[in-house]
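Undergrad: Attaching a predicted model along with its sequence, questions to come.
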Amino acid sequence: MNATTFGLDIAKRTFQMYWIEAETGEVVNRRFTKQQLIEFLGQRAASRVALEACGSAHWWARKIAALGHQVVLLHARFIRPFVQNNKTDATDARAIWTAAQQPGMRSVAPKTADQQAMLGLHRMRSLLVKSRTMQVNQLRGLLYEFGVTLRAGRLAGLAEVRERLGEIEQIVPGILFCALRDQLQFIERIEADIRKLERQIVAWQRQEAACRRLSAIPGIGPLTATALVATIGDPAAFKSGRELAAYLGLVPRQSGTGGKVRLGGISKRGDSYIRMLLIHGARAVLFKSRSKEAWCEQLSRRRPANVVAVALASKMARTAWSLLANNRTYQKDYALQKTA
């Protein structure tokens, strides 16, 4: 007999679940509290539980799997077409159940606690970097209002501010100068916090074999390697490297009718943070590496630099999937060696 499939809509305090009893055919759409849901699933035979990949979904996936059930995480975009009538918890649970029944429905790989923790460090670092940029730009703007211009670049600009503090004190009114000096100290504290998070990220990269393998790919450093491993989760969730590249929004948009398909710019779907890291890494290879691949050189002669960078970022993502899925180490000119 086939296992029962549950459609679970999760929230902070109330949880709605939809299923059909296999023995009686009874349709059930029931609300639970958190503890009631855990106790109910703990008493049920091994079943298939589908839920939306949203906040706390990965924790619930680990919890439900520990109770002996198979967990299916679905992207919200694939569930929405099955919502009937008004959007309520009951209709959402039924939509999740219906989406899970569709053949070929793609799912999201549940993340481990360590992978979630690593992504948390990345999010914290990203916010600190954004805050630092805002603080530095404001510092430049406020000084410019009093005729003080600084060298371009964050490091050069901050170094110049520290060198010219005495001069700036004579130019800027005292009430503002004290606040600017405090702001400069605040930027230094942000930078110290960023360095601390980066040390934690690098430490995790060194202890994870998958991260070390990805770090061997040109253009992928500790930040990109750890973010990729934590985001991908189980590489078996993707059929190919191209599917991973599509998941990260690094492939062209497609639109067509009447049998004619048109390709546009990249779709920019998925995690913009991972896409940004890959594209920045690709730019570093294009403009700083002395040993670029031949196809990069050839493409650079025909296409703009931005197009080449995105193409290289897409290839880096496909290479990363291949290494993870096949448990291989990076080899330069692997395709040429294979055909030789």
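TA: Cool, the structure landed. Residues are numbered from 1 along each chain as shown.
Undergrad: contacts and neighbour counts: CA atoms only from here.
TA: Fine.
Undergrad: Need the outlier residue of this protein, farthest from its centre.
TA: For the chain, the largest distance from the centre (CA atoms, centre = their mean) belongs to Q170, which lies 47.0 Å off.
Undergrad: Quick check: the gap between that one and F146.
TA: When distance is defined by CA to CA, to the nearest Å, Q170 is 11 Å away from F146.
Undergrad: The stretch 1-150 of the chain: strands as residue ranges?
TA: Per DSSP state E, counting those that start in this stretch, the stretch 1-150 of the chain carries strands over the ranges 5-9, 14-20, 27-33, 48-52, 70-74.
Undergrad: do the stretch 201-340 of the chain as well
TA: So, for the stretch 201-340 of the chain - with DSSP E, counting those that start in this stretch - the strands run 252-257, 260-266.
Undergrad: I'd like the ones you listed laid out as TSV, including mean neighbour count and distance to A210.
TA: Conversion of these to TSV gives the following (neighbours: other CA atoms under 10 Å; distance: least, CA to CA, whole Å):
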stretch	mean neighbour count	distance to A210
strand 252-257	11	28
strand 260-266	11	27
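Undergrad: how about JSON lines for the ones you listed, with distance to Q115 added?
TA: Supplementary listing: those in JSON lines, determined by distance: least, CA to CA, whole Å:
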{"stretch": "strand 252-257", "distance to Q115": "29"}
{"stretch": "strand 260-266", "distance to Q115": "27"}
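Undergrad: Looking at these, which is nearest to T226?
TA: Ranking the strands of the stretch 201-340 of the chain by proximity to T226 (CA to CA) places strand 260-266 first, at 23.8 Å.
Undergrad: Does that closest one pack against any helices or strands, and if so which?
TA: Counting contacts by 3 or more CA pairs under 8 Å, 6 or more residues apart in numbering; DSSP states H and E, strand 260-266 is packed against strand 252-257.
Undergrad: can you list the residues that contact the strand it packs on?
TA: When contacts are taken as CA atoms under 8 Å, 6 or more residues apart in numbering, the neighbours of strand 252-257 outside the stretch itself are 261-267.
Undergrad: try this one next to it:
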Amino acid sequence: MEQITARPIVRVGVDLAKRLMQVHAVDAVGRVVTARALAREKFLPWCAQLPPGCVVAMETCGGAHHWARRLRAMGLESRLVAGHFVGPYRMEGRRGKNDANDAAAVCEAAGRPHMRFVPTKTAEQQAVLAVHRLREGVKEERTACINRIRGLLAEFGLVFAQRPEVLRTELADVIEDASNELPHLARVALQRAQLQWSELEGHLAWCDERIAAHVKTDEQAKTAAQLMGIGPVTASALAASVGEFRQFRTGAQFGAWLGLVPSQHSSGGKTSLGRITKRGDDYLRTLLIQGAKSAVMTAHKRRDRISQWLVQLTARVGWQKAVVAMANKNARILWAVLARGRRFDADHVSVKPDGCAMAVPATAA
């Protein structure tokens, strides 16, 4: 293959796509060496000509982790940049978005000394997350199926309690009951809907079995499952999504990455805090919030320090704010035990070292 250029390339920005890869390469002083579109099958051969250790940056999207692993295996330094960090470096602004401008923005963002990059996930991590995505999709389909059955029954004056268990118990009898006004065709349709419901339950059970097996074999997930308000699904998702917890400097930074800290609009020395930012992974944050809700609602039944703190906090600020505070506390505790290799202790009392400005992780309120 023809050589790329006589000038050495030190950094490449890539805009990934299904068929065409737009590359933007610069030298050590930031001058553009080449900017071109490559067919998908020519991308890796082109990258093979780059000098060892050359930075190849991509925006996080579908397939980005796959390409990052392939490039790293070739001896290149692959970097993944979150999409919301790339936009400000597009010189043409929002209205100048195209593949070439996006590749140039990725290249520029990757060269910033304080830029934060997304760690590359392993194939095993992505496999576990695939089970989680499948489980969420099956849950949505199951809810839609149940609601569809309820709607069909309501058309014939048959209404049941909202709990799925009640409907499951009564549905077979309703289909077989000749005294109601269900026509034959409607009975057949409901039978097929019932079979679909059973099939979805089987898929969901399979996903739960795979997640439980992951928690048993993964040390990080096993440790996370010990925390109050974190069950197998949350523990597995956290271990697979985060991977290396030491990428965060503090537990507070990890909580901010999950979007569990207040947004700020502060100026002139006056601090103004708003609602939680809701940044980061929606799935992880939702799981942590749901688990924290369970911990808050049952805190009065336990006597450990965290539960006593929850009871007092709920009385002071209400259960909704207490739920978010508990989710943030769990995130910080999780960082402390996994990044520092400590054992989880529900009765631990954290002490802030003198002269240390770092936020106290673990069980600090």
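TA: Yes, it's here. Keep in mind it's a predicted model, so treat the numbers as computed, not measured.
Undergrad: Need the TM-score from the superposition.
TA: Laid over one another, the chains give 0.92 as their TM-score (TM-score structural alignment, normalised by the length of structure 1), with 338 aligned residues with a CA RMSD of 2.2 Å.
Undergrad: thinking again about what came up before, please name whichever of the strands of the stretch 1-150 of structure 1 is nearest to Q207 of structure 1.
TA: Counting by CA to CA, and looking across all of the strands of the stretch 1-150 of structure 1, nearest comes strand 70-74 at 28.1 Å.
Undergrad: quick one: that closest one to structure 2 mean distance?
TA: After superposition onto structure 2, the mean distance of strand 70-74 of structure 1 to its aligned counterpart is 1.3 Å, using mean CA distance after the TM-score superposition for structure 1.
Undergrad: how far is that strand from where the chain is centred?
TA: Distance, stretch centre to chain centre, for strand 70-74 of structure 1: 19 Å (CA atoms, centre = their mean, to the nearest Å).
Undergrad: Spatially nearest residue to the corresponding residue of structure 1 for V233 of structure 2 (excluding sequence neighbours)?
TA: Pairing criterion TM-score structural alignment: the partner of V233 of structure 2 within structure 1 is identified as L223. Nearest in space to L223 of structure 1, with sequence neighbours left out and distances taken as CA to CA, 6 or more residues apart in numbering, is I201 at 7.0 Å.
Undergrad: Kindly state which residue of structure 2 is aligned to the residue farthest from the centre of structure 1.
TA: Looks like Q170 of structure 1 aligns to N180 there (TM-score structural alignment).
Undergrad: same question, R199 of structure 1
TA: Under the alignment by TM-score structural alignment, R199 of structure 1 pairs with E209 in structure 2.
Undergrad: that older thread, which one is the match of Q170 of structure 1 nearest to, not counting chain neighbours?
TA: If the residues on either side of it in the chain are set aside, N180 of structure 2 comes closest to V174, at 7.8 Å by CA to CA, 6+ apart.
Undergrad: Just give me the longest helix of structure 2.
TA: helix 184-217 (DSSP state H).
Undergrad: Report the mean deviation for it after fitting onto structure 1.
TA: With the two structures superposed, helix 184-217 of structure 2 lies on average 0.9 Å from its match in structure 1, counting by mean CA distance after the TM-score superposition for structure 1.
Undergrad: Check the offset of that helix from the chain's centre.
TA: Average the C-alpha atoms of helix 184-217 of structure 2, do the same for its chain, and the two points are 25 Å apart (CA atoms, centre = their mean).
Undergrad: any idea how far A331 of structure 2 is from the residue in structure 2 that S107 of structure 1 lines up against?
TA: Residue correspondence, TM-score structural alignment: S107 of structure 1 in this structure matches F117 in structure 2. Using CA to CA, one obtains 20 Å as the distance from F117 of structure 2 to A331 of structure 2.
Undergrad: Give me the buried stretch members for stretch 145-163 of structure 2, please.
TA: Residues 145-146, 149-150, 153 are the ones in stretch 145-163 of structure 2 that count as buried (16 or more other CA atoms under 10 Å).
Undergrad: what do you get for stretch 44-56 of structure 2?
TA: 47, 50, 54-56.
Undergrad: what residues are up against G281 of structure 1?
TA: When contacts are counted by CA under 8 Å, 6+ apart, G281 of structure 1 is found next to 218-221, 313.
Undergrad: same thing but at 10 Å, please
TA: Taking CA atoms under 10 Å, 6 or more residues apart in numbering as the criterion, G281 of structure 1 is in contact with 218-221, 224, 275, 309, 312-313, 316.
Undergrad: Can I get those in a markdown table including distance to D333 of structure 1 and neighbour count?
TA: Converted to a markdown table, those look like this (distance: CA to CA, whole Å; neighbours: other CA atoms under 10 Å):
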| residue | distance to D333 of structure 1 | neighbour count |
| --- | --- | --- |
| P218 | 12 | 17 |
| G219 | 15 | 23 |
| I220 | 17 | 26 |
| G221 | 20 | 19 |
| T224 | 22 | 24 |
| R275 | 24 | 24 |
| A309 | 19 | 23 |
| L312 | 15 | 24 |
| A313 | 17 | 26 |
| M316 | 13 | 23 |
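Undergrad: mind listing which of those residues are in helices?
TA: Secondary structure defined by DSSP H assigns 224, 275, 309, 312-313, 316 of these to helices.
Undergrad: tell me which of those is nearest to T33 of structure 1?
TA: Closest approach between these and T33 of structure 1, by CA to CA: R275, at 37.8 Å.
Undergrad: circling back to that earlier point, give the contact list for the match of Q170 of structure 1.
TA: 156-158, 174.
Undergrad: what would those residues look like in CSV with distance to L80 of structure 2?
TA: Converted to CSV, those look like this (distance: CA to CA, whole Å):
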residue, distance to L80 of structure 2
F156, 55
G157, 56
L158, 54
V174, 55
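Undergrad: Go through those residues and name the one nearest S307 of structure 2.
TA: In terms of CA to CA, no member of these lies closer to S307 of structure 2 than L158, at 43.9 Å.
Undergrad: Under the alignment, what does the closest one map to in structure 1?
TA: Taking TM-score structural alignment, L158 of structure 2 has V148 as its aligned residue in structure 1.
Undergrad: doesn't I168 make contact with that match?
TA: Yes - taking contacts as CA atoms under 10 Å, V148 of structure 1 lies within contact range of I168: 7.6 Å.
Undergrad: tell me, what's touching these two both at once?
TA: In contact with both V148 of structure 1 and I168: V161, using CA under 10 Å, 6+ apart.
Undergrad: do you know how far V285 of structure 1 is from A216 of structure 1?
TA: 13 Å.
Undergrad: the more surrounded of these two?
TA: Each of V285 of structure 1 and A216 has its neighbours counted (other CA atoms under 10 Å); V285 has more, 21 against 17.
Undergrad: Trace that one over to structure 2, please.
TA: So V285 of structure 1 corresponds to A295, using TM-score structural alignment.
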